[in-house]
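**Student:** Provided below are the primary sequence and the corresponding predicted coordinates.
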Amino acid sequence: MARAHGARAQMALAFESVYGTAPATGYRTVPFASTTLGSEQPLIASELLGQGRDPLAPIKDVVTADGDVVVPIDVENFGLWLKAAFGQPTTTGTTPKTHTFQSGNWTLPSMAIETAMPEVPRYAMYTGCVCDQLSWQMARSGLLTATARLVAQGESVAATTAAGTHTSLSLQRFGHFNGAITRNGSPLGNVISAEVTYSNGLDRIETIRSDGRIEGADPGMAALTGRVEVRFADTALITQAIDGTPCELVFAWSLGANASFTFTAHAVYLPRPRIEIPGPQGIQATFDWQAAKATSPARMCTAVLVNTVATY
C-alpha cells in the first residue's frame, strides 16, 4: 500500500476566467515549501433533549476551504502570486520584461489550484482561490519565502489529475544576501529584521447554497503593515515617529540586470516605540509600521518584478 509523502507532492495553478470554475488547460507547476490549503466541514452536536443521556447523531455544518501556501520568492514564479495579490500587472520592455503590480485594484483574479499526492492517488482541486494576504520576512540569513493566505470556494477530490499537462517557469531564487532596504532613497542601516504584510481584507459572501460553499470573496479595504527591528544607533526613525510624517520604504532583491524584485511602500508611518535597556547587550528598537495611500503616486504600494517572462 502506497503512503503519501510531501517530497512527492505537486502543486499546479491556473487563473480562472469564471470564478469557481477550473479551467481545462493552462496550468503551471509551481514550487512550494508547505501548504495548509484544504477543505473542512465540521459537525454540529445535537442539542435535543428527552432522548436519554446519549446524544443523537450530529449534523453537518458549512464547508470551509482556505489555507496558506509557503512559496519561494524567486525571479519568475513569484509573479503568479503577485498577480493573485494585486491583480493583472502592467508589462513593459523587451528583454528583460518589467512587470509592475499596483495596490488599489477593485477586482482580483481567482485561481484553481490542484495539490497532488500521486502515490495514494489523491488529486484535490481547489477552485475560486483568492489571495487574502501575502507576507514575507527579511533577515540576515536563512531561506527567503513568502506566505500566501488563500480563501477558496470549494474542493473536489479525484483519483486522476484534472489539470492536464503542466508547464513550468524557471526557478531562480532570491536570497537574503541579495536584499536591501532603503528609506527615502538612502540605505536604512542597523536593521536586524523586517516583516511585510499586504492584506486584501477579503469579505466572504456566505449565501445560502445547497452545497454549503461561499458565493465569492470580495476585496475590502487593503492594508499594508510590517515591522522593522533596528539596533539603536540614531534618532532618525524616532524623530519621524514623533513628527508623524511618512517616509518611503523600499525592499529590494537583485540577481543582476535581468532579475530583480522591488517592493515600495510609498507612505509609511512609524509609531513611537518603547526604548528598553534589557541588560549590557546592544539596545534595539522595534517599529510596527503602517502604510497608507501616498499623494504621489496616488497609491499605497508598488511591486516591480524584472525577468524574461513575456506576460502573466
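**Tutor:** In hand now; what should we look at?

**Student:** going forward, measure contacts between C-alpha atoms and count neighbours the same way
**Tutor:** Will do.

**Student:** list the buried ones in stretch 243-254?
**Tutor:** Within stretch 243-254, the residues that count as buried by 16 or more other CA atoms under 10 Å are 246-254.

**Student:** from the residues you listed, which is closest to residue 114?
**Tutor:** residue 253 (29.6 Å; CA to CA).

**Student:** got the contact list for the one helix or strand the closest one maps to?
**Tutor:** Taking DSSP states H and E as the criterion, residue 253 maps to strand 247-254. For strand 247-254, contacts defined as CA atoms under 8 Å, 6 or more residues apart in numbering pick out 174-176, 178-185, 260-269.

**Student:** Hmm, residue 306 and residue 259 touching each other?
**Tutor:** Yes: Residue 259 lies in contact with residue 306 (CA atoms under 8 Å); the separation is 5.2 Å.

**Student:** Between those two, which has more neighbouring residues?
**Tutor:** Applying other CA atoms under 10 Å to residue 259 and residue 306 shows that residue 306 carries more neighbours, namely 25 against 21.

**Student:** Separate out the buried members of the contacts of strand 247-254.
**Tutor:** Buried members of the contacts of strand 247-254, counted by 16+ other CA under 10 Å: 174-176, 179-181, 183, 260-269.

**Student:** for comparison:
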Amino acid sequence: MAKTRAYGSDCILLAAFEATYGSLPANGYTRLSFKDSTLGAERPLGYDPLLGQGRDAQDPFYEAVKDEGDIGVPLDLRGLGFWLKGLFGAPVTTDHHDGSFSHTFTSGGDLPSLGLEIGHARLATAKFFRHSGAKLDKLAFSMARSGAANATVSLVAQGETQASQTIDVAPASLALKRFSQGSGTIKVGSTQLANVVGGKLTYANNLERVETIRSDGMIDGVDETEATAEGSIDVRFSTDTTLTAAIAAESPVDLEYGFTIPGAEGYALSFHLPRVFLPRKKQEVKGPGCIQATYDWRAAHDPTAGYLLQVKLTNDIASY
C-alpha cells in the first residue's frame, strides 16, 4: 500500500560502477543493505549585503553544489566486496575450486566511480535520489567484544538528481550474511593479541575535489591523494610485552584486524597492515579497577609487502 510519509524501513539503495565519471549506468545495479545515510546534495545560501537598498534584507545567492555524506553499512560476507572495490579498486580474485573465492584489495590504486540511487518507492508519489560520480573517501569501523559489526563509508559525489521511478527495475541482489563482533580478532605478528578489549580502524583516500568554475555549480571530478590508515587498540595492562617491547624499540609491528563466520569454513574478512607504528603511552591508574591504555597507531607503506593496507574477503562470489 502506498504511503503519504517516508520511512527509513522502506528505503532502497542501488549502486553500480560507472564506465565514465559522472555518467549514471542505465542498468546493472546491485541492491545493497545499509543502516543509514547522510549522502545528499546541498546548495547553501550565501549573503552579500549592499548599501543604499534600505534596512530590509536583500536576496541571498546560491553557493556551489556539495554532494557528500556517509553511509552506514554492515560488515557482511558479500555486499562489503562492492564497497571495498569502490574504496581500493578492482581486487585480485583467486578461485579455490570448492565454491569459494578470495578477493584481495590493495591500497594505493586508482578508484572507480559509482552511480547510486536512494529510493522511497512506497510513497504515493515515489521519489528516487540519484548520485553520479561518487567516489569512496573513507571506511571506518570499531571492534568490541560483542554486537554487530558495522562500518561507515564516506563518499564524495558530483551531483544529485531526482526521479519519479527507479533507474533499474530488476537490480541484482546479494544474500545477506553478516560478520559479528564476537568472531573478531586483532593480531600482532600473526598472533592473537592478549588483553585487547577494543579497536578502531580508519582508511582514507583523502580525496581532493576538482572545484572548477561551472554553470551548474558541480565539481569536475575527484582525485585520490595520499592513502592513510590509522586507528587505535585498547589494551589492559598486563605482563604481556607484545606491544610495549615494540614501543620501547620504536619499531613497527605487523597488525591485522579480522573476522570469521562460525560454521562457514574458510569464509573470512581481514585487514592487514604490515607496518604500524605505536606511540608510547603513560600507564594511568584511575581507581581500583583494571589499568588500561589506548594506543593510537598509524600505518605506513611497507616496501617489502608492497602496500599500506591489504583487505582479503573470502566468500562465494566469483567476481566484483
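**Tutor:** Looks like it arrived, so ask away. Values in this document were obtained by computation on a predicted structure and should not be read as measured data.

**Student:** check contacts around the closest residue to residue 139 of the first structure other than its chain neighbours.
**Tutor:** The shortest distance from residue 139 of the first structure to any non-neighbouring residue, by CA to CA, 6 or more residues apart in numbering, is to residue 193 (4.8 Å). Contact analysis of residue 193 of the first structure by CA under 8 Å, 6+ apart lists 137-140, 228-230.

**Student:** quick one: which of these is most hemmed in?
**Tutor:** Within the contacts of residue 193 of the first structure, most neighbours by other CA under 10 Å means residue 138, with 23 neighbours.

**Student:** Looking at the second structure, name the residue matched to it.
**Tutor:** Under the alignment (TM-score structural alignment), residue 138 of the first structure pairs with residue 143 in the second structure.

**Student:** residues in the second structure matched by stretch 186-205 of the first structure, start to end?
**Tutor:** Counting by TM-score structural alignment, stretch 186-205 of the first structure corresponds to 191-210 in the second structure.

**Student:** Counting neighbours, which bits of that stretch end up buried?
**Tutor:** Within stretch 191-210 of the second structure, the residues scored as buried using 16+ other CA under 10 Å are 193-194, 196-207, 209.

**Student:** Now do the SS call for residue 51 of the first structure.
**Tutor:** Under DSSP: H, G, I helix; E, B strand; the rest coil, residue 51 of the first structure falls in the coil class.

**Student:** Show me what it lines up with in the second structure.
**Tutor:** Match for residue 51 of the first structure (TM-score structural alignment): residue 53.

**Student:** again, but for residue 27 of the first structure
**Tutor:** Using TM-score structural alignment as the criterion, residue 27 of the first structure maps onto residue 29 of the second structure.

**Student:** my guess is its match meets residue 14, correct?
**Tutor:** Yes: Residue 29 of the second structure lies in contact with residue 14 (CA under 8 Å); the separation is 5.8 Å.

**Student:** I'd guessed residue 84 of the first structure sits against residue 109; true?
**Tutor:** Yes: counting by CA under 8 Å, residue 109 is a contact partner of residue 84 of the first structure at 6.0 Å.

**Student:** between these two, who's got more neighbours?
**Tutor:** Applying other CA under 10 Å to residue 84 of the first structure and residue 109 shows that residue 84 carries more neighbours, namely 23 against 19.

**Student:** Please identify the helix or strand for the aligned residue in the second structure for the more buried one.
**Tutor:** For residue 84 of the first structure, the aligned position in the second structure is residue 86, judged by TM-score structural alignment. Assessed by DSSP H and E, residue 86 of the second structure sits inside helix 80-88.

**Student:** Which elements pack onto the following helix or strand past that helix?
**Tutor:** Beyond helix 80-88 of the second structure in the direction of the C-terminus, DSSP H and E gives the next helix or strand as strand 92-95. With contacts taken as 3 or more CA pairs under 8 Å, 6 or more residues apart in numbering; DSSP states H and E, strand 92-95 of the second structure sits against strand 101-106.

**Student:** Contacts for the strand it packs on next, please.
**Tutor:** Counting by CA under 8 Å, 6+ apart, 81, 84-85, 88-96, 307-319 sit against strand 101-106 of the second structure.
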